[in-house]
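Following is a predicted model, sequence given first.
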Amino acid sequence: MENNTQTASLSSSPIPTPVETNQVAIIPKSKTILTRKPRNLSPASVADIDNINRPSPEIFINNYYTKLNENNYTEAWSFLTTELQENSTSHPQGYQSYIEWWEQVNNINVQIISSSSQNKTAKVKVRCKDDLKNGSKIYADILYYLRWNETDNNWRILNIQPISSTTTKSNLSVNESQPTSSVSDNVNRLSPAKAIEDYYTKINNQDYQTAWDIYPTTVKENKELHPDGYNSFIEWWTQVDHVNIDRVKIEEESYDNAIVNIGTHYKMKSGKISPIKLKFYLAWNKEYQRWYVTKIKHK
């Protein structure tokens, strides 16, 4: 009997035979590359960085007066720009004119009143008292104009503008060697009327910072008069185009106090013209030899 049974081939098996392999499948990892976008500094940012690295104009001016008080005139002279050193009006004989003046001064007391800077320029206002070797004293407000010097990375004095000055004269001649306690206190001081006229001149010239200094600290910090301090002051005056002074009269004056009546016309930037009469109350400051306005009343 014939055997019809067929032997199934392994290759035809419905279940595939696993194949051994030594290869390992590697799945590539995607790389994330972090890049930093370069930062471009604007000119303003660069200027801000430069300003941070610069010494303050106030310190520069204080250092200048320190050199003068130390009689280090050569070093103090170097604080001036070449233009100012060669200015024939300020220094007709250059450095010689400079030291001829400062050798007459025994000591200088200085107070920084205000300062401002922008880019490579600055302004510093000082109030100083010069004690002269002949016994006299000079009280002055001075405005320094500064310029940044790239060569030695420091400020230089470009111009010096005296704002006001009074002198206490000595009764002694230069050759007399008597104690300075005998010096007279007589002062050729500014009249209170002229002080008010000068105040309005500064207002008309838009020199508001200097005009503001006619007020003592108590008035500047009076919240009823100036709620926001100096900002309140200039907010008003920037609305005024010009002030015409019609009349100035001293009502009374003593050594310490004065009252000045003034008639004016305020021309506003809006076009309106207002007649205004005011009464200024002033007090004499002996230390700084100047008048301060302590009160103003409408008449």
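All right, it came through fine. What you are looking at is a predicted structure, and each value in this text was computed from that prediction instead of being measured. Numbering: from 1, shown residues only.

Please count neighbours and contacts with C-alpha atoms only from this point.
Noted.

residue ranges of the strands in this structure, please?
For the chain, applying DSSP state E gives strands covering 105-118, 121-132, 137-149, 154-168, 240-253, 257-268, 273-285, 290-298.

list the buried ones in the fifth one?
When you say that, I think you mean strand 240-253. 240-243, 245, 248, 250 (16 or more other Cα atoms under 10 Å).

Equivalent analysis for the shortest one, please.
Neighbour-count burial for strand 290-298, counted by 16+ other Cα under 10 Å, picks out 290-294.

Can you lay out those residues as JSON lines showing distance to residue 148?
Shown next, in JSON lines, are these (distance: Cα to Cα, whole Å):
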{"residue": "290", "distance to residue 148": "33"}
{"residue": "291", "distance to residue 148": "35"}
{"residue": "292", "distance to residue 148": "34"}
{"residue": "293", "distance to residue 148": "36"}
{"residue": "294", "distance to residue 148": "38"}
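
One more to weigh against that first structure:
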Amino acid sequence: MNKREDIAGFYERIHYAGPERIEADKPHINIFERAACIGAIPYSRRDYYKVTLILGTGRLDYSNQSIYIDRPALVFSNPMIPYNWIPDSTDQQGWFCIFNQAFVQQREGLLTNLPMFQIDTDKVFFPDADSVDEIAAFFKAMMRENMKNYVHKYDILRNYLHLIVHHALKMQPARDYERDLNAAARITNLFLELLNRQFPIYSRQNELQLRSAKDFAKQLSLHTNHLNRAVKDFTGKTTTEHIASRIVLEANDLLRHTDWTISEIGYCLGFQYPGYFNSFYKKHAGTTPNELRKHVV
């Protein structure tokens, strides 16, 4: 598993002379033409968010699926989901912006509460020709604004980013995306934050500490039934389903991208015995860890 890439590491990878120091607790956003970052992107997690308008063709690989991009696409990524990009042509155009958690928190996380930045939701959208032109215009305007020293520049960039996001939302079937951030939503967000904070696993010595609804309820000082009801009401999925789905995603990454034994992977994910891990994985993934590893290219 490749080490998580931060913004400074990204700038180094594309040979961009950015700020001398990027502080995690200070908001940061930047916008580029995709020509600044041509070629394959290695499979790894990032510690930043990214929104990309792809004008080119290639393949996006996630831990549980691959998506072929054969027309203009709008792609959203977050720090929790690793991926790679494999272009199949040299004609790669478009734009992208990256921003950190501090930029998100500057306005109470309004961006990342939107569905495309959540786990288990659509990350790739295919806009029509008119929308492509509008989204491209937004990215170009962001690049112009980013060159200025206006004191409220970040607010302008955030507004353009929201416009791009809402173009994507309009492409989806009508769903109740405008839920109030009520108590159930806050509890669910805290649960998901605790769940995802445990990943990625970089060491064989790691062992998952929170594996059941009871574990999470204890950490959140809630009754288990209260947590289960809030998560199910807000997401339509049980806490157990969320936990199992996240463990399977991590198992997929470790099986495909490390040389750890299956027993070691199972132990890291909280299974004391290989048989327990095999049974869990087959139940939720439909295959065995060994079968998945045999098909890794």
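Okay, I see it. Fair warning: this is a prediction, and the values are worked out from it, not measured in the lab.

After superposition, what's the TM-score here?
The TM-score (TM-score structural alignment, normalised by the length of structure 2) is 0.23; 122 aligned residues with a Cα RMSD of 6.5 Å.

picking that back up, farthest pair within the buried residues of strand 240-253 of structure 1?
Using Cα to Cα, the buried residues of strand 240-253 of structure 1 span at most 26.2 Å, a distance reached by 241 and 250.

circling back to that earlier point, tabulate the strands of structure 1 (JSON lines), appending distance to residue 83 of structure 1.
Listed next are the strands of structure 1 as JSON lines, based on distance: least, Cα to Cα, whole Å:
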{"stretch": "strand 105-118", "distance to residue 83 of structure 1": "20"}
{"stretch": "strand 121-132", "distance to residue 83 of structure 1": "15"}
{"stretch": "strand 137-149", "distance to residue 83 of structure 1": "11"}
{"stretch": "strand 154-168", "distance to residue 83 of structure 1": "7"}
{"stretch": "strand 240-253", "distance to residue 83 of structure 1": "35"}
{"stretch": "strand 257-268", "distance to residue 83 of structure 1": "40"}
{"stretch": "strand 273-285", "distance to residue 83 of structure 1": "36"}
{"stretch": "strand 290-298", "distance to residue 83 of structure 1": "32"}
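
Which one, of those strands, ends up nearest to residue 199 of structure 1?
strand 290-298 (10.0 Å).

where's residue 30 of structure 2, which helix or strand?
strand 29-33 (DSSP states H and E).

following that strand, which helix or strand shows up next?
Next along the chain after strand 29-33 of structure 2, taking DSSP H and E as the criterion, comes strand 41-44.

returning to what we had before: which strands and helices lie in contact with the strand holding residue 30 of structure 2?
Strand 29-33 of structure 2 sits against strand 93-99, helix 129-146, with contacts defined as 3 or more Cα pairs under 8 Å, 6 or more residues apart in numbering; DSSP states H and E.

Now tabulate the ones you listed in a markdown table and tack on mean neighbour count.
Listed next are those as a markdown table, based on neighbours: other Cα atoms under 10 Å:
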| stretch | mean neighbour count |
| --- | --- |
| strand 93-99 | 20 |
| helix 129-146 | 16 |
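
which stretch among those comes nearest residue 278 of structure 2?
strand 93-99 (38.1 Å).

Kindly spell out which helices and strands sit in contact with the closest one.
Judged by 3+ Cα pairs under 8 Å, 6+ apart, the packing partners of strand 93-99 of structure 2 are strand 29-33, strand 49-55, helix 129-146.

of these, which approaches residue 216 of structure 2 most closely?
strand 49-55 (26.0 Å).

what packs against that closest one?
With contacts taken as 3+ Cα pairs under 8 Å, 6+ apart, strand 49-55 of structure 2 sits against strand 73-77, strand 93-99.

how far off helix 129-146 does that strand point, in degrees?
Calculated by axes from the mean of the first three to the mean of the last three Cα atoms, to 10 degrees, strand 49-55 of structure 2 forms an angle of 130 degrees with helix 129-146.

Tell me the helix or strand right after strand 49-55 of structure 2.
Following strand 49-55 of structure 2 toward the C-terminus (DSSP H and E): strand 58-61.

Give me the next element, helix or strand, following that next one.
As assigned by DSSP H and E, the chain's next helix or strand after strand 58-61 of structure 2 is strand 66-69.

What residues sit buried inside that following strand?
Those would be residue 69, for strand 66-69 of structure 2 by 16+ other Cα under 10 Å.

ditto for stretch 249-263 of structure 2
249-257, 262-263.

Also stretch 123-134 of structure 1?
By neighbour count on 16+ other Cα under 10 Å, the buried set for stretch 123-134 of structure 1 is 123-132, 134.

do stretch 196-203 of structure 1 as well
For stretch 196-203 of structure 1, using 16+ other Cα under 10 Å, the buried residues are 196, 199-203.

Need the residues you listed in CSV (columns: distance to residue 160 of structure 1).
Converted to CSV, the buried residues of stretch 196-203 of structure 1 look like this (distance: Cα to Cα, whole Å):
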residue, distance to residue 160 of structure 1
196, 24
199, 20
200, 22
201, 20
202, 17
203, 21
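
Let me know the closest of those residues to residue 279 of structure 1.
The closest of the buried residues of stretch 196-203 of structure 1, once distances to residue 279 of structure 1 are taken by Cα to Cα, is residue 196, at 10.5 Å.

check contacts around that closest one.
By Cα atoms under 8 Å, 6 or more residues apart in numbering, the contact set of residue 196 of structure 1 is residue 260.

If we use 10 Å, what do you get?
202, 211, 214, 248, 260-262, 280, 282, 291-293 (Cα atoms under 10 Å, 6 or more residues apart in numbering).

Which one, of the strands of structure 1, ends up nearest to residue 74 of structure 1?
Where these are weighed against each other on Cα to Cα, the nearest is strand 154-168, at 14.4 Å.

tell me what that closest one is packed against?
In terms of contacts (3 or more Cα pairs under 10 Å, 6 or more residues apart in numbering; DSSP states H and E), strand 154-168 of structure 1 is packed against helix 57-69, helix 82-85, strand 121-132, strand 137-149, strand 290-298.

Including distance to residue 273 of structure 1, could those go into a markdown table?
Converted to a markdown table, these look like this (distance: least, Cα to Cα, whole Å):
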| stretch | distance to residue 273 of structure 1 |
| --- | --- |
| helix 57-69 | 41 |
| helix 82-85 | 43 |
| strand 121-132 | 33 |
| strand 137-149 | 33 |
| strand 290-298 | 17 |
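
nearest to residue 50 of structure 1, of those?
Counting by Cα to Cα, residue 50 of structure 1 lies closest to strand 137-149 out of these; the figure is 10.7 Å.

I figured residue 168 of structure 2 hits residue 131, correct?
Yes: counting by Cα atoms under 10 Å, residue 168 of structure 2 touches residue 131, with 9.3 Å between them.
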